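Asker: Quick one, structure for this:
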Amino acid sequence: MTKRWIILTGTALSLSLAACGTPGEASGGGDDGGSEDPFQVGLVYSKSGPLAPYGAQYKAAFDVGLDYATDGTGEVDGREIEISEKDDAGDPSKAVSAATTLIGQGSDIIAGSTSSGVALQVAPLAKDNETLFISGPAATDGVTGLNEYTFRSGRQTYQDVATAGTMLGDVDGKKVTVLAQDSAFGTANIDAVKGVLGEKGAEVTAIEAPAAAKDFTPFATKIKSQSPDLLFVAWAGENATSMWGTLSQQGVFDTTKVVTGLDIKATHSLFGEAGTKIDFLSHFFKGAADNEAYTALSSGLEENGEEVDLFSNDGFVAAQMIVQALKEGEGDTNAMIDALEGWTFEGPKGEMEIRAEDHAVLQPMFTVSLEKDGEEFVPVLGETVDPADVAPPVSEFE
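Answerer: A predicted model of the protein is given here:
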């Protein structure tokens, strides 16, 4: 249920753009009356493609966040923020092409990557053209510390896995089993658990099952034979309900703590009756926090017929970061970087900090349970995990 952790790989494309003007300088206006010209911001995200639901949540919350951060004006110091959108459909090559066009047209900032593969391709482009880039829901750890021009508005995989680890307390010497698909998606999650919990002393083993498996009984039996203290499940697909049902029927929940990531609301029913037995880690969900920014996000989305979901925070925070960068840096790339590095602010999740050393976003994370409410499963907050307890190690800029 953690499709958002899929890390796509590819050769980074490095393109230089003569049309962008002098690197590091504001590109929004000319010599005459430049201070009155709009700031140009390009959003390149998944309006279509497999991650379109994530992209839609990001964009809806971005609009609300921009309204909140500019006090309803859509302006910074009297200058309009002009947003240009392009759909990458989750395709890195389309994203690079779109970002290339937007930078050439004078965008001061590029934001919005929904897919990890997209973020990893756009970031080198931003560096080559000295353009500020704020990645969105893309969770790959590789974005953090990639280069000084690249930021992110959401969490990263390390924080997800570290949140799972908090459910065990001290993981040193504990047995952790990962049940994952035998695919790149599964491998990425296995590596993440080994890299985070294994480094903290946990004994991590992996059980890989075919992505199209129909009978999960052998895998449930193997899990029980290992008697892990924690079972971390990384699964996405139409057979997820069958997989969870088998784990429940075979008594896995009776012998170990079972943890997975809570995906978007539309997927909650896929857990079936096993949903109430699972311990979930969560980046964000409806009801996760109670502060001014969350209230503004929730009410703003409701006015537009939307509701808070997994990636709403990422869109809202991206807008906050863009306004902060433009307000302090006035479109000058180096000044905008300085404005964001070390910045602390209140986002919908709570207190946020952009770590100056590598641009990781230090933020609260959550543990969650699902409760049955009629025909629906409703997330209920367990613990709010302190940012320091799930902070990723510092990554040096490349």
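
Asker: From here on, just use CA atoms for contacts and neighbour counts.
Answerer: OK.

Asker: check contacts around Gly145.
Answerer: Residues near Gly145 by Cα atoms under 8 Å, 6 or more residues apart in numbering: 357-360, 394-398.

Asker: Checking my notes, it in a strand, right?
Answerer: No. Per DSSP: H, G, I helix; E, B strand; the rest coil, Gly145 lies outside any strand segment and is coil.

Asker: Following up with a second sequence; could you model it the same way so I can compare the two?
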Amino acid sequence: MQTRRFGRIGLVSVLSASLLMASACGNSTETGGKETGGKETKTPIKIGVVTSKTGPLEAYGKQELNGLKLGIKYATGGTNEVLGRKIEIIEEDDQFKPEEGKNKARKLLEEDKVDILQGTASSPVALAITDLAKENKKIFMIDPATADDLTGAQFHKYVFRTGRNTGQDWAAGAKYAVENLGKTFYHIAPDNAFGKSSAAAARAAIEKLGGQIVKEDFAPATTQDFTPYLQRAIQSNAKVLLITWAGATPLFKQINELGVYQKMTVYTGIPDLAGIKSMGDGAEGMVGFNTYHYTLPKTKENDWLVENHKKEYGTVPDLFTAGGFAAGIAIVEGIKKAGSTDGDKIAAALEGFKFRAAKGEYTFRKEDHQALQPMYIVKLKKKDGELVPELIKELSPEETAPPITVK
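Answerer: Sure, this is the predicted structure:
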């Protein structure tokens, strides 16, 4: 990524002229000095991104950032301007550490004076950051972190999430699993906020439908040997093994090597492209729920995203690119609608707001600012020697609406 320094500590990632070209959409009274020849210049709108640029979720952070930049390009018609002001993105690496993420967010808010926060790949990091957004009255546009508490127990007016939460995952996945795969479930998940949130959502959804969770088995997020967890799952006699995991992991490779696919049904959220590849040939025919694969949505917005992602990055968009894309669009549209970068005004503009992105229509639910959106049930099939998801059913935003858990 091209970076340059902008008179402040930290790397400022400036969207390139080829990426950003679009229309000025209004007037701003904020100015930043004089250009050569005495012209008055307007201060840029600064978006501070905290996400994983290193560590186990590095790939997710990259997908998020690529999508964010393309979403801004799409929403501004290519100019990288809104209200007549340029948009700058300042990127910070949370290193998959909550305290590091919190420190980086504080730096963005206090030193770089960003107008909006966006992130993060990690739910524990997002949970560490969210109160800073509230204290500073800045919008925190969340993607792809999924912990329910972000739009639940820790909800505040400045939080909006374009990514799905774990409640949506299981609203999408539980009904199909109970009706088609079995009634008893063993759940392996990471021992962190993301894993605990997913396990709680899965239990609530599955038990409501008459299924039973035999055991929730939480493994450290750094686990490399899943043999004891998989052996316990096989010995439990549960019909279905539920998997919640994030980031690069040998888990699916070990599922294949231990023959788990032949001993019980494995059901999970279908991961990113690298994750699908790591599942091995034994995963052919496996059914799961999915938030995005570039072949699934049949929308003009997705066509644009796929085409432009190939042009900019030389590859197709991945699992969390669409959420970043939606975040970029929502940020621009929120600023346009508010006519301001003021957090209170943008929050008022976005509450209940409907907009279109790669998967179709998104709606920021008024009660918790969670974006309701389509989800997918898919089956992994071999195509040209590679596993790809084949659509079984597209679920509407209403079908996948998660419980409202705001306290």
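
Asker: and the contacts of Gly145 of structure 1, which are buried?
Answerer: 358-360, 395 (16 or more other Cα atoms under 10 Å).

Asker: Among these, pick out the one closest to Val323 of structure 1, please.
Answerer: Comparing the buried ones among the contacts of Gly145 of structure 1 against Val323 of structure 1 with Cα to Cα places His359 closest, at 16.9 Å.

Asker: which position in structure 2 aligns with the closest one?
Answerer: Counting by TM-score structural alignment, His359 of structure 1 lines up with His369 in structure 2.

Asker: Could you dump the contacts of Gly145 of structure 1 into TSV and include secondary structure and distance to Thr260 of structure 1?
Answerer: Compiled in TSV, the contacts of Gly145 of structure 1 are given as follows (DSSP: H, G, I helix; E, B strand; the rest coil; distance: Cα to Cα, whole Å):
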residue	secondary structure	distance to Thr260 of structure 1
Glu357	coil	30
Asp358	coil	27
His359	coil	26
Ala360	coil	23
Val394	coil	25
Ser395	coil	26
Glu396	coil	30
Phe397	coil	31
Glu398	coil	32
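
Asker: What does Ile143 of structure 2 correspond to in structure 1?
Answerer: Quick fix: residue 143 of structure 2 is Asp, not Ile. Checking TM-score structural alignment: Asp143 of structure 2 goes with Gly136.

Asker: cool, Leu273 of structure 2 as well?
Answerer: Checking TM-score structural alignment: Leu273 of structure 2 goes with Lys265.

Asker: ok, its match - how many residues close by?
Answerer: 16 (other Cα atoms under 10 Å).

Asker: Likewise for Asp332 of structure 1?
Answerer: So Asp332 of structure 1, with other Cα under 10 Å, has 22 neighbours.

Asker: what lines up against it once you look at structure 2?
Answerer: Alignment note (TM-score structural alignment): Asp332 of structure 1 maps to Asp342 of structure 2.

Asker: sorry, back to before: would you agree the match of His359 of structure 1 is in contact with Asn165?
Answerer: No. Using Cα atoms under 8 Å, His369 of structure 2 is not in contact with Asn165, being 11.3 Å away.

Asker: Report the contact partners of Glu307 of structure 1.
Answerer: Counting by Cα under 8 Å, 6+ apart, Glu307 of structure 1 has contacts 286, 298, 301.

Asker: secondary structure element for the spatially most central residue of structure 2?
Answerer: Nearest to the mean C-alpha position of structure 2, counting by Cα atoms, centre = their mean, stands Pro144 at 1.7 Å. Pro144 of structure 2 is part of no helix or strand when elements are defined by DSSP states H and E.

Asker: From Lys239 of structure 2, how far off is it?
Answerer: Note on Pro144 of structure 2: its distance to Lys239 of structure 2, by Cα to Cα, to the nearest Å, is 30 Å.

Asker: Help me confirm that Tyr362 of structure 2 comes into contact with Lys354.
Answerer: Yes. Tyr362 of structure 2 is in contact with Lys354 according to Cα under 8 Å; the separation is 5.6 Å.

Asker: quick one: which of those two has more around it?
Answerer: Neighbour count, other Cα under 10 Å: between Tyr362 of structure 2 and Lys354, Tyr362 has more, with 22 against 14.

Asker: so which helix or strand takes in the more buried one?
Answerer: Using DSSP H and E, Tyr362 of structure 2 falls in strand 360-364.

Asker: so what does that strand touch, helix or strand wise?
Answerer: strand 354-357, strand 371-372 (3 or more Cα pairs under 8 Å, 6 or more residues apart in numbering; DSSP states H and E).

Asker: picking that back up, check contacts around the match of Asp143 of structure 2.
Answerer: Gly136 of structure 1 makes contacts with 58, 111-114, 152-154, 314-315, 318, as judged by Cα under 8 Å, 6+ apart.

Asker: and those as a markdown table, adding distance to Phe271 of structure 1 and neighbour count?
Answerer: Listed next are the contacts of Gly136 of structure 1 as a markdown table, based on distance: Cα to Cα, whole Å; neighbours: other Cα atoms under 10 Å:
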| residue | distance to Phe271 of structure 1 | neighbour count |
| --- | --- | --- |
| Tyr58 | 24 | 29 |
| Ala111 | 33 | 27 |
| Gly112 | 29 | 31 |
| Ser113 | 28 | 32 |
| Thr114 | 24 | 30 |
| Arg152 | 30 | 27 |
| Ser153 | 28 | 28 |
| Gly154 | 25 | 25 |
| Asp314 | 25 | 31 |
| Gly315 | 27 | 29 |
| Ala318 | 31 | 29 |
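
Asker: Now, the residues you listed that are in helices?
Answerer: The members of the contacts of Gly136 of structure 1 that map onto helices under DSSP state H are 58, 314-315, 318.

Asker: how about the residues you listed, which pair is most distant?
Answerer: Greatest spacing in those, by Cα to Cα: Tyr58 and Ala318 (9.0 Å).

Asker: Now the common contact residues for those two.
Answerer: By Cα under 8 Å, 6+ apart, Tyr58 of structure 1 and Ala318 have these common neighbours: 112, 136.

Asker: Average offset of the helix or strand Val50 of structure 2 falls within relative to structure 1?
Answerer: Element membership for Val50 of structure 2 (DSSP H and E) is strand 45-51. Its aligned residues in structure 1 lie a mean 1.5 Å from strand 45-51 of structure 2 after superposition (mean Cα distance after the TM-score superposition for structure 1).

Asker: What residues in structure 1 pair up with that strand?
Answerer: Under TM-score structural alignment, the match for strand 45-51 of structure 2 is residues 39-45.

Asker: Other residues contacting that stretch?
Answerer: Contact partners of stretch 39-45 of structure 1, identified using Cα under 8 Å, 6+ apart, comprise 28, 55, 79-90, 95, 98-99, 102, 106-114, 326, 331.
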